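A.B. asks: attaching a predicted model along with its sequence, questions to come.
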Amino acid sequence: MGEDRDEAWIGAGGDRACVAHRMDRRVLLSGLAAAGALVSTGLRAETFPTHEIKFICGFAAGGGADIVFRYLAQRVEKLAGKPVIVENKPGAGGHIATAMVANSKPNGYTISSGGGTGFAYLPFLYKTPAADPLKDFDYLGTVLKQSWYLVVDEKSPIRSISELTQHLKEKNGKGLYGTSTNIGTAFAEMYKVKAGVEAEQVTYKSIADAFGDLSSGKIDFLMVDPPFAIGGMQSGRMRALAVSTGRRIAATPDIPTMEEAGVPGIDLTVWWSLHVAAGTPLPIREQLAKWFNEVLSSEETRVFFAKIGSDVFLSTPEETRAYLVKDIENWREYVRVAKLPQT
């Protein structure tokens, strides 16, 4: 109604300069409000963090993921000047932690690096996913790439994939394998399909819980992450027969790929993303990314990752999102081949 009155006034020959002044004032006030918002965001970024940061790990303490989380947390803490606390939220293949980060306040104080591959299979393994990986998160970058290992007990007479395949065929479908992750399940089921064998899955809350069953012969083989595989080999507790990736791993150059071991068509590479809840202010995301990139770019980190069978993997937020989109399509095929059910 005020605008109509202004137009009538102008039409009647009123003071156009007065109206222009009024309009300029509106533009000025709008501009000041926007500038105030930017200044406010900038101040929050400059003073970030003002208290501890939570680093959410979707797997149990002491596991391979936990080892990496705590390594990164300790080093980012030194750069941030505030405590970086690792919170373990195991369960549902990392699903609980995913929901926790997605539903957190978008302020940069709740972060995780347990996505990547874990996000790529969400649409296919869960009827009601805890989050939409392309809508519910802002990405800071990537962390690492690694392989999963197929292992048997060191005391086992089985020394190759071909011998394991023959062993499982002789058990006529009564073989058992252990895993604690969706990645391990996918690897095992793809092996079963490609090799034409049967083995029933035994799921453990933590892969450490499976060692006793492997040693006693209750299960025939395990699918484990690099830290556990390498640690198990070094301690003389287990023997690795193959890796899930299409190339050998630098930390274990003597362990063949599945194709080299006689089972072609398997190339499952695991990677991690760094992410926060969608809507986190850009300056805060940039600050977090800067700290993590500094840690990940160091020679110390390269050496540490190599010891646990991983390679440093650095990318921009935009590259991370594009890599995720591509890997979602990869997992569509993995799930189809392995006939993994939705839960």
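C.D. replies: Sure thing, it's come through. Numbers count the residues shown, from 1 in each chain.

A.B. asks: please make it C-alpha for all contacts and neighbour counts, starting now.
C.D. replies: Will do.

A.B. asks: what segments of this structure are helices?
C.D. replies: Secondary structure of the chain (DSSP state H): helices located at 2-11, 16-47, 64-80, 95-102, 117-120, 122-125, 161-170, 182-195, 211-216, 226-234, 282-296, 299-307, 317-338.

A.B. asks: before we go on, here's another structure to hold up against the first:
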Amino acid sequence: MKRRDIAWGLGLAMAGLAGRSAFAQAYPARQVHLVVTGTPGQGTDIVSRLIAQKLSERLKQQIVVENRAGAGGNIAAEYASKAPADGYTLLMATNATHAANPAMYARLPYDPTADFTPISLVGLLPMMISSSPALPVSNVREFVALARSKPGAINVAVPSSSARVVLELFNQLGKVELFPVSYKGSGPAFIDLFGGRIQATIDTVSATMPQIAGGKVKALAVSTARRFEAVPDVPTLAESGVGDFDLAPWNGLMAPRGTPREIVNLLNMHVAAILAEPDTRKRMVDLGIQPASGTPEQFDRFVQGEARKWGDLIRKANIKAE
């Protein structure tokens, strides 16, 4: 090749890089939409609005939360997957949209892997197993021993599909046969627990904490690998002898596949800074969410591992979307 051709080619390449750099520096030039799987007031919605507010302050541009609830998060995920890959539509992904749903639904209107670019994990929502005060146990080891002495006789409320999957892992690792009783929400489950119609429940820490404070339930353990700072005195299931237990719902920020890397890195940097702020951490912990960030690559590996974990448990228990 002639020197002028080489120079011309390098010039085009540099111009392209300069163009991408300028684009990233200008981002965001207009409001950004954060698509949320839940309805207003639900846990994912609350944390999404907190992150959106903080991002708005940092990016000097409005981040609008757009609720598209339904079908276990599939409606929101499909909508976000088909948006332009320009950084102006983001998704607050969940363990449902990217780990559980591929195993619970016969078909999905989006591809959790091919259609999205991971940005950052945002937080874990530890689940807690708790029992009725009338049940003669004070810890998980005693609970497991009682369950083994009465296979299938202990009923456990599962007010969500996530709780159902956590129970499946508990049965496997604890080598017990706890019977799941499905509920449409935490309220009815706790009413039956108080009334003695069920003996235990698996629910989020945020839903369980008020019941603990009122002395209506006994906290036995949390489902994450580490103790949750909102309830530091409550041990983990792993600490309590239930294998290598580590399973919890989660939220994480994603963008449509093909979103420029400069924008992904910019958003990742700001999310990490937001989650490191003391007031943000306190607010999230108070909501029952353990802040958790990391690089886009770490989030990608995390999601892949979660998809295998949740998928295997769901298929083994034959859990189907309702």
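C.D. replies: Cool, the structure landed. Keep in mind it's a predicted model, so treat the numbers as computed, not measured.

A.B. asks: follow-up on the earlier one: between the helices of structure 1, which gets nearest to residue 272 of structure 1?
C.D. replies: Comparison of these against residue 272 of structure 1 by CA to CA identifies helix 117-120 as nearest, at 6.5 Å.

A.B. asks: report the mean distance between that closest one and its aligned residues in structure 2.
C.D. replies: Compared with structure 2 after fitting, helix 117-120 of structure 1 deviates on average by 4.4 Å (mean CA distance after the TM-score superposition for structure 1).

A.B. asks: which elements pack onto that helix?
C.D. replies: Packing contacts for helix 117-120 of structure 1, counted by 3 or more CA pairs under 8 Å, 6 or more residues apart in numbering; DSSP states H and E, involve strand 270-277, helix 317-338.

A.B. asks: can I get these in TSV with distance to residue 54 of structure 1 and mean neighbour count?
C.D. replies: Shown next, in TSV, are these (distance: least, CA to CA, whole Å; neighbours: other CA atoms under 10 Å):
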stretch	distance to residue 54 of structure 1	mean neighbour count
strand 270-277	11	25
helix 317-338	20	17
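
A.B. asks: format these as TSV; extra columns: distance to residue 31 of structure 1.
C.D. replies: Output for those, formatted as TSV (distance: least, CA to CA, whole Å):
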stretch	distance to residue 31 of structure 1
strand 270-277	28
helix 317-338	30
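
A.B. asks: for residue 286 of structure 1, which of those is the nearest?
C.D. replies: helix 317-338 (9.7 Å).

A.B. asks: hang on, the earlier thing: of all the helices and strands packed on helix 117-120 of structure 1, which one is nearest residue 220 of structure 1?
C.D. replies: Closest of these to residue 220 of structure 1 is helix 317-338, at 19.1 Å (criterion: CA to CA).

A.B. asks: so what's the gap between stretch 260-276 of structure 2 and the chain middle?
C.D. replies: For stretch 260-276 of structure 2, the gap between its own C-alpha mean and the chain's C-alpha mean amounts to 18 Å (CA atoms, centre = their mean, to the nearest Å).

A.B. asks: and that stretch, which stretch of structure 1?
C.D. replies: On structure 1, the counterpart of stretch 260-276 of structure 2 by TM-score structural alignment is residues 281-297.

A.B. asks: any idea how far residue 238 of structure 1 lies from residue 159 of structure 1?
C.D. replies: Residue 238 of structure 1 sits 11 Å away from residue 159 of structure 1, going by CA to CA, to the nearest Å.

A.B. asks: who has more neighbours, these two?
C.D. replies: residue 238 (24 against 16; other CA atoms under 10 Å).

A.B. asks: what residues are up against the counterpart of residue 323 of structure 1 in structure 2?
C.D. replies: Superposed on structure 2 with TM-score structural alignment, residue 323 of structure 1 falls opposite residue 302. Listed by CA atoms under 8 Å, 6 or more residues apart in numbering, the contact set of residue 302 of structure 2 is empty.

A.B. asks: rerun at 10 Å
C.D. replies: 121, 294, 296 (CA atoms under 10 Å, 6 or more residues apart in numbering).

A.B. asks: could you dump these into TSV with distance to residue 73 of structure 2 added?
C.D. replies: Output for the contacts of residue 302 of structure 2, formatted as TSV (distance: CA to CA, whole Å):
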residue	distance to residue 73 of structure 2
121	17
294	23
296	22
